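> Turn this into a model:
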Amino acid sequence: MLIRLTGLITIERDDAPPRHLSSAQAQVAFARLTLERSGGTSRDLLADTVWPEGLPDTWASALRSVVSRVRGFVVGGDIAASPPIIAHGGRYLLKLPAGATVDLELAETEVTQAGEAYGKGEFADAERLAAAAVATLERPFLPDHEGEWVTGVRERTAELLVSALETASLAASARHDERNALRFADEAVRRAPLRESAHRCRMTAHVAAGNRAEALRCYHELRRMLAEELGIDPAPETQAAYAELLGSPVMTPARTRAPRARSSAPFVGRRQELARLSAAWAQAEDGASHMVLVTGEPGVGKTRLVTELAKRISVAGGVVMYGRCDDKASVPCQAFVEAAGGFVAATPQDALPPLGRATLSAIADPMVSTRTDLLLALTDLLIKTASEQPVYLVLDDLDMADDDTFVLLRRLARRCQGTSLLVAATAATPGHRPTASDDFASAIHDVDRDGWLRRIALAGMDEADVGALIRRVAPDTPDLPKPHELVADTAGNTFLLLELLRWHSDPYRSDPNSGDPNSTKPSLPSGAADYANARMAAIDHTARQLLRTAAAAGAGFELDLVAEAADLAEHEAFEALDTAVHAQLVTETPTTYEYRFVHDVVRRAIYEQASAARRRWLHTRLADAIEHRRAGELRRYSRTMAHHRAAGAIPHGDQRAVRWGWRAAARASQDGSPHEAVHLHRQALRHVPSADHELRAEALTNLGLAQLAAGQRECEQTLLDGAIQALHNGRLTMAAQAALGLADVVQDQPRLRSEAAALIEMLVGTTPPRAVSAIDDVTVGRLLARLARLGRPVPIGTKPALTAMSRELQLLEGPANVRRRAQLAGEMLAVAEAVEDTYEAVIAAHHRAMAAELSGDGTQALAELVDVVDRAGEQLGHALLLDRSVAIAVTQGQFAKAVAMTSQVHRVPDDTDHRIQPVPGTLAARQLLVAGWLRGRADDGWFTGTNEAAEQSLIALIGGERGLPHLTVRALATGVEPLPSGDEWPHVVGLLALGAHELGDPATAEALRKLLEPYAELNCGIGYRTFAGSASFHLGRLAVIVGDWDDAEQHLTAALTGFGERQARPWTALTQLALAQAMEARGRAGDRRRAETLRAEANWTLASLDLRPRSA
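I've put the predicted structure just below:
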């Protein structure tokens, strides 16, 4: 059921012809009962509505008669229908069937929905809904009836109608439907002549139709009407809309230009530039005419800046003229003609300066005027207007003007003395406009030479301004990029910023990372693509060829690689690069000799416009260029190569993409990025040819191991599949690697545990065919360790595996392989204990303790070593522990005890079985050298001569020598003489650091710092067997020598913590002295008092240990 209350009151049903209500009294009663049906209408109010001029004497019975007519009208011929009107408690309540619609209520809903659709940018729906509401609301409401209630409804209906007309007009303007836009706006103004929003709609409609002068005329008519009728000025919103027109001229199809930001964009930032422009206007108001040239790249906001001042001048009542220059314009002096024509059209005749008929005629019809007459007319208008009042003249895109424009500009510069004229011109940064004439540069030089020109170079917005823009444009948008990310993406270009913000704010855009193959929406704003096309159109073909290839190279690119991929000769590449740099499309990255796009969003737009086939070709060309030109440093390019080979992979599998993916994943793992490694391995797996089962087995295993390292639960299934495929393809070593990883995963989980054990048993018990390589003994030993940990019996015949593991551990000595050494030692220990080989167990426990000590976490491993030695009863183990005991005694300042224990040391024969270096039992004397240094004397006879250069130099320094020790320390520190490798390295470097501090030479100290900095958490010693301080101790003291006080404080504070745990009292005291020296030298508030406290504590500790006090 549809009830029409506008026009002829009607009830329409789908199954019956429309029925009309003819009685005027019944019409108004029905209308009120319908509109108030939710709460009902009191009998008195209904009677006052039916008889507004006064109630008849028998109004009660008459009202019942009217209500009866209404009841019959609603029911129609349906006698069995329930009563539609209920009288209760003095009120009448109308009940309509479910689904009944009232035209006035529907129209109000349509007006609301139209406004919401317009706000979302859905202009077609907005115009349709608003037009439907207009069609209803423009019909009269109860034209034959008057009264207070009827008048109120008519007023609300009229307000809704004007709102609908305004929305329909704005939506039509946005859709470039100029005819309807102006029709709706004119009707809104006719119905509400004093409503400024309706006039603003009409101004917008004229602009959409290309009639900016008409829009300006509408504004002046409104201003005059408000002044005459109400004695007021237009509201700020209307004045701002007028000023906005000055910066929104119509785009013509005669030229290609970079897109401009929409006029609705807020003005944010640019405080300094706007202040300079405003200062220039203030000088013009005082009679100092001049010109300001605003330059910058397309889209950076030049026009927005000059029109922002135009708004403010217009709101303040000033005169603003605007004109834009078009390339190859058909009208001479186009910008001046546009500005002058708009001013004349928008200004009442009596407000114009005294102009001759010839002047007005030339401006009105410039095409029929001679060049001379037009130049004279424009000069006459501008000079006379600026003589009477300040004039702000905007010449947009001046670098695209014709020769006559520059002739007129020079003439104004010569004749404007004594006037108040400010010319604000915009132009692209030199190099951005290849069509710019030479006359532009010549004219700018002329006016600059005359002192008439001021320049403002407009750069991109900074992070603070971008943050303010976000708050204005997209305040509630989730997951927006951070301001610094947007600046990095756009270089602060206003147009690109607005495009990205609106694109991110669009709730209907597709997610570029969703991977939905059915999504047809772009992954970048269309405006960004238009901008990229416009910028690319402004450079030559060779430069475009270079940039299209560079866009595929990524965020940064190297010229020679991109040039080879683009098939450009060297001189062509340099010419193209110069063009791109001059156009500010690319810039050089400092210190890297690489280049990058100024706006990365432009790079992505260029890349995405290439076809998929061309992208694959570009990536393949780039990868080939890297392999050709960087053959000796491909490891550095592993990630880049993986990307290009994957992006350029041929369909149905590409082995090059697979293997480069593995190399990049290995590099990612080394760099501490396990999840990136997983991603790269997944990518590689996708490119494995379907028929290459061996390659797939390797890819699955590599992926599973990467998932294991990243802590991802799905690794167990991946590893099992990899092991099975490798085993069935004869890749036993690869299957073993998968089995090792799988065993580690299932050790604490029941799932696949039995499968892992069975797989290992199968591998260690397999005798491979002659064509298949056997598993090496170290890997066999590692598999046996997994069996032991899984609770399975270890088969006999483990000696070859244990021997191989011991030899491998010897190769892993030193700080470079601590983690791998600790892991392999633990595996060897598990096998040795499973087969009850106590000798090999001591060797394994030793290596594990050495690795743990190097990493600074040796307590548990040392306890395990002691336990293994006690159970084994081997002389080898006791000699190792005695070395340790001497080191502890010296570290804690128990020097007499250390000497006594040294006499008990028995050297273990250097046989071929244990392969432990230095030989167990030989380090006690070397530790006493450290004791001699701590005591500051070398005459105790605690240590004997040694052949180690570092130790000889320290002995000499303790004895007071300096020359030869300095040469030795510096030669070792700078790499002139090689340092020992393996476990000896940390101990020797620790001794060198002690010597460097004694020498006090900053250059030598800096060389030692560089050696130690990668190992700041290291303890300097031969594992647990000696101790020569910690790396943090040495780094802190060396930092004091070079004057890096903050670094010294950081390292020395860390050293104090470690020494406290070791009860290393002599080292603690020396650390406190060094820290006191650093603080005194730094001299911050409180440093001196703390230094005094530290020095007092240190000297007390040294005295208690019978060591001489020191100043540092």
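
> CA atoms for contacts and neighbours, from now on please.
Noted.

> Now do the buried residues in whichever helix or strand R848 is part of.
Assigned by DSSP states H and E, R848 falls within helix 838-854. Buried residues in helix 838-854, counting neighbours by 16 or more other Cα atoms under 10 Å, are found at 838-854.

> Another sequence for comparison is provided below:
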Amino acid sequence: MREWSAPALPAGWTTSGQPPFVARHEEVAALDAAWTDALAGAGRAVFVSGEAGSGKSRLVSEVCTRLSADGAAVLTGSCIQEFGAPFEPFDEPLRVLLPAYREDAAEASAVETVELLERVLERTGQDAADRSIGQERVFAAVVEVLRAAATSRPLVLALDDLHWAGPAAVQLLGRVVEGTTDARVLLLGTLRNSPPDRSDTLADSLAPLTRLTGVHRVELVPFTVEEIADYVEIRAGISRAGARESAEVLRELTGGNPFLLRAMWRPVVEAERQGSRRVIELPDSAGDLVRSRIALLDPAQRTVLQLAAVLGQEVDAGEMIGISETSVDVTLEALDAAARAGLIEAPREAGDRYRFPHAIARQAVIELIPNALVLRTHARIAQVLEADFPTAPRLIQRLAYHYTAARALGFGDRAVTYLTRAAELAEGRFAYEDSGRLFEHAAEISPDTDERAELLLRAADNWDLAADTARSRAICEQVLAAGTPRLRLRAAIRFEDASWRPGLPGHRALDLLSSALAGIPHDDGDPLYIEALGSLARATAFTGAVDEGERIGDRAVALARGHGDAQVLAANLRATATLTLRPRELTKRLARTTELTRLVRPVGTEWLGAAALWRAGLSYLTGDRAGMDESERDLVEVNRRWGRHWEYWDACLRYARAFVAGRLDEAATACRRAQRQETAFRGDATSTASAVQSYMVRRESGGLERLRGLITGEESPADRWAPGLLAIYTELELDSPAQRLLDWMLEHSGPDAADSSDWPARLAFMAEAALRLGDRAAAERLHPWLEEYAGLNLMSGMFVALFGGADCYLGEIESLCGTGSPIERFDAALDLAERAEAPLHVAEALAAKAAHLRRSDPASPAAQALASRALAIAEPAGLVRVMRSLGVGGAASARLAGGLTDREREVIGLIAEGRSNRDIAAALVISEHTAANHVRNILTKTGAVNRTQAAMFAREHGLAGGGLAGG
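Model (predicted):
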């Protein structure tokens, strides 16, 4: 991005007559230190918090003014309490940067960024949201522009009043902080941290951010007596002794609040000078504080001031003249009189507005207005703005605010109209959280039952787009309790869709859909009825009744084809292609995902993600490498354009591709990425997916020995996930516990077990245990269950646990039992693995076939050749489990430890001693940042998820103690 020019600082920062800036020495030092780090390329974010009037904005303005004088590019933004725009306070900084970024936008992605942000910043227009792209792409675009700007010039973002930021802007704030940790960006944000202005949404968002290295909180405390004396000495020009006497009184009166100090210092000092013994008290409220100043105005002037306060924090003179019921001369004179009384600040230059010096001052005026007059004032403002100021900035949001405030006077319908338009505006700019909240607010006001239900459904749709599926479901339940039959059915469909994606069981969705369907005629030509059948099919399958779900789904798809509406067909293909991964009718579901891809790819909707994900899973089962490649490309693009939960699925697919390729370090990294995303994606749904993924990587890399000390062999399968417990017993060669648990699992494997998504894992882990134990009876019982998967790979869940060809397990069972055709089974498994280009599965099939040949001839040359081929794959990749099956487990362990560099062996030795990154840096004379990088590399290479497991690895491989001695 080429050189760009920062705009002038806000006039209020640089105008003469500002009160003196005192105290805050530590806070200024903290902000200076953050700027120094940012200049070095280590992005920083500092959030300045405190009560109203504590001097947050003044601290930031003082520091930014000085940094600007030293050459920093300072961009400012602020939030408006009542009618802010989507993604405020980032809108104004982006308006400054986007023209320069646009000039350099040559690549397609950069052009897309410009077009996207221009739409987000557009002040007018209410187009429906473009469903070919999601909110995360907007966030990425903002970060992209900020990072580009910082490459040519270090950047300070000063964002004021973040406690009034909308929920979408709060989400963006988090992405900006995370996305600029290695950029020359200093973000300074101010916020109130006490009621009534404290924002729980902001607090929840900041909590995880504060754990990042470059994020700090600065809490402003009240001024001390000495700091107040500094202020008075400068402001009043009196001696230190006199200033201190006044300071003691002022500290008691104001509590050290800078805003109140600014308002109270003069009468206190004058009283002290005159030796007055009259009692000076701080009024009980901010309204009382300004009452004496308001008393200086005549009734007409007070009316104008009250109108200004209701109108907003900043006031346009033209709007005031148009709305005021007094003459132009009286209105202007009233504004000037209020400015002379210090109640409002006059424009500093042409084009500026009148503004209240602080939100406290404005609120103080409003508190003195009778409630009835406040309502009438809101109504007049809304009516005049609507009629006479059609191009006023933020007109839609302002009309929504003022009509909503005046709804008790009969303006409820106008309030609903403009809240709806404001919601649509936010939706069109991808601020889905803001839109959902506005639609909900409109629904609360509307007296019409059907309109309220319609608005709630639109709110649910937006919360779903914002990935808050829990809130979407809760809103749908409201519609289901009071809507008309067709609205109830739409709500039930939305509820099911918001349940399926985070993986919730289908029981509640099934009940709601069944009840709603009972309320409408079963018309095979009704598109809503047809779509509901598709949702019903998926909900049914997600209760475990997969056969019934398949039956309903087939009918839904047939009706959708007969109806001829591509959207209805796509909806039903999406629902019915995602019922199950079981092998029966797999070809049908694969055909549906392919057809869905064809329908939605040109449109670019998020539904392409569902098609890509399930097509990838089905392609893995069939060993279709080309299908997986194409699906991965689609899923990567959906993640780029939509983010949110697609980042989780993208990580899962990357984990799977790396795992079957034998790239275990890469698989471990993808697994950790998926684990970070899983909690946010699944919400209130419980899941052990990431734990199983991690286990699969660790067992292939030989990293399970560290679990031995945590396992007694007496664990109850009723209290644990029994398949996982059995797998651990098997891998650790705990034969008696494994036999006990295998028998228990076989006993508890009922006729419906195969419908569970974890059935393939249960089958694989039971088969491995039976083979380890030589339990022919168990193996023979498992054989027909595995036979259903013949010719396919085994996968539990969606890219949770990948086991390779079922034929490999069948061959091993037939080899153990002396039945069937093991060689044909192994060859089929090998062919499947090679078609899928899955080296891990190739090595497993080769090793299993070699083991079979050695049963009859321990010195078999063919077995040796197969083992050599398997070892050639396994050893470079560090596939310890495969090597152990080949009888070279010790070499595998040594190789794994040898995968660490000399420096990493030193670091892991120090980790085993309990040293922190700082201690390691000091011991090895390296930077703490470099030490942290070494630790991250060690965790990746060893498969450890934390320092404790890395220490255990060090002790197991003789790397603990003497860490400084080298390898």
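
> Now compute the TM-score of the two chains, please.
Once superposed, the chains reach a TM-score of 0.32 (TM-score structural alignment, normalised by the length of the second structure), with 400 aligned residues with a Cα RMSD of 6.4 Å.

> Show me what the biggest helix by length in the first structure is packed up against.
Ranked by residue count, the top helix of the first structure under DSSP state H comes out as helix 148-174. Secondary structure elements in contact with helix 148-174 of the first structure, counted by 3 or more Cα pairs under 8 Å, 6 or more residues apart in numbering; DSSP states H and E, are helix 43-50, helix 103-119, helix 123-137, helix 178-191, helix 196-208.

> Pick the most deeply packed of those.
Each of those was scored by mean neighbour count; the highest is helix 196-208, a mean of 25, by mean count of other Cα atoms under 10 Å.

> ok now do L209 of the second structure, which residues does it touch?
Shown in contact with L209 of the second structure (Cα atoms under 8 Å, 6 or more residues apart in numbering): G174, V177, E178, V215.

> so is P18 of the first structure in a helix, a strand, or just coil?
strand (DSSP: H, G, I helix; E, B strand; the rest coil).

> For V74 of the first structure, see how far away it is.
Distance of P18 of the first structure to V74 of the first structure, computed by Cα to Cα, to the nearest Å: 12 Å.

> list residues touching both of these two?
I11.

> who's more crowded, these two?
Set P18 of the first structure next to V74 and count neighbours by other Cα atoms under 10 Å: V74 wins out with 23 against 13.

> Name the helix or strand for that one, please.
helix 59-75.

> With G890 of the second structure instead?
helix 889-898.

> about what we covered before: of the contacts of L209 of the second structure, which is the nearest to S49 of the second structure?
V215 (13.4 Å; Cα to Cα).

> how about the nearest residue to the closest one, chain neighbours excluded?
Of all residues not flanking V215 of the second structure in the chain, A45 sits nearest, at 4.8 Å (Cα to Cα, 6 or more residues apart in numbering).

> that's a strand at that neighbour, yeah?
Yes: counting by three-state DSSP, A45 of the second structure falls inside a strand.

> That one: neighbouring residues, count only.
Neighbours around A45 of the second structure, by other Cα under 10 Å: 29.

> how much space between it and A158 of the second structure?
10 Å.

> so what sits against both of the two?
Common contact partners of A45 of the second structure and A158 (Cα under 8 Å, 6+ apart): L187, L188, G189.

> Would you mind putting these into a markdown table with secondary structure alongside?
Compiled in a markdown table, the shared contacts of A45 and A158 of the second structure are given as follows (three-state DSSP):
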| residue | secondary structure |
| --- | --- |
| L187 | strand |
| L188 | strand |
| G189 | strand |
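
> I'd like to check the angle between whichever helix or strand comes after the helix holding G890 of the second structure and helix 889-898, please.
Following helix 889-898 of the second structure in sequence order, the next helix or strand is helix 902-912 (DSSP H and E). Using axes from the mean of the first three to the mean of the last three Cα atoms, to 10 degrees, the inter-axis angle of helix 902-912 of the second structure relative to helix 889-898 is 100 degrees.

> Counting by contacts, list what helix 902-912 of the second structure packs against.
helix 928-942, helix 947-956.

> In terms of helices and strands, where is the closest residue to R200 of the first structure other than its chain neighbours?
Of all residues not flanking R200 of the first structure in the chain, T238 sits nearest, at 6.5 Å (Cα to Cα, 6+ apart). Using DSSP H and E, T238 of the first structure falls within helix 236-246.

> residues making contact with that helix?
Counting by Cα under 8 Å, 6+ apart, 196-197, 200, 207, 212, 215-216, 219, 263, 307, 310-312, 314-315, 320-322 sit against helix 236-246 of the first structure.

> wait, what's in contact with the residue nearest to V215 of the second structure?
A34, V177, L186, L187, L188, G189, G214, V215, H216.

> List the residues that contact the fifth one.
The contact partners of L188 of the second structure, by Cα under 8 Å, 6+ apart, come to A45, V46, F47, V48, V60, V156, L157, A158, L159.

> ok so, going back, drop anything exposed from the contacts of helix 236-246 of the first structure.
196-197, 200, 207, 212, 215-216, 219, 307, 310-312, 314-315, 320-322.

> number of nearby residues for I475 of the second structure?
Using other Cα under 10 Å: I475 of the second structure sits among 23 other residues.

> Once you drop chain neighbours, what's closest to it?
That would be A460: by Cα to Cα, 6+ apart, it lies 5.9 Å from I475 of the second structure.

> The strand or helix carrying that neighbour packs against which elements?
Assigned by DSSP H and E, A460 of the second structure belongs to helix 449-465. Secondary-structure packing of helix 449-465 of the second structure (3+ Cα pairs under 8 Å, 6+ apart): helix 432-445, helix 469-482, helix 485-500.

> For it, which residues meet the burial criterion?
For helix 449-465 of the second structure, by 16+ other Cα under 10 Å, it's 450, 452-465.
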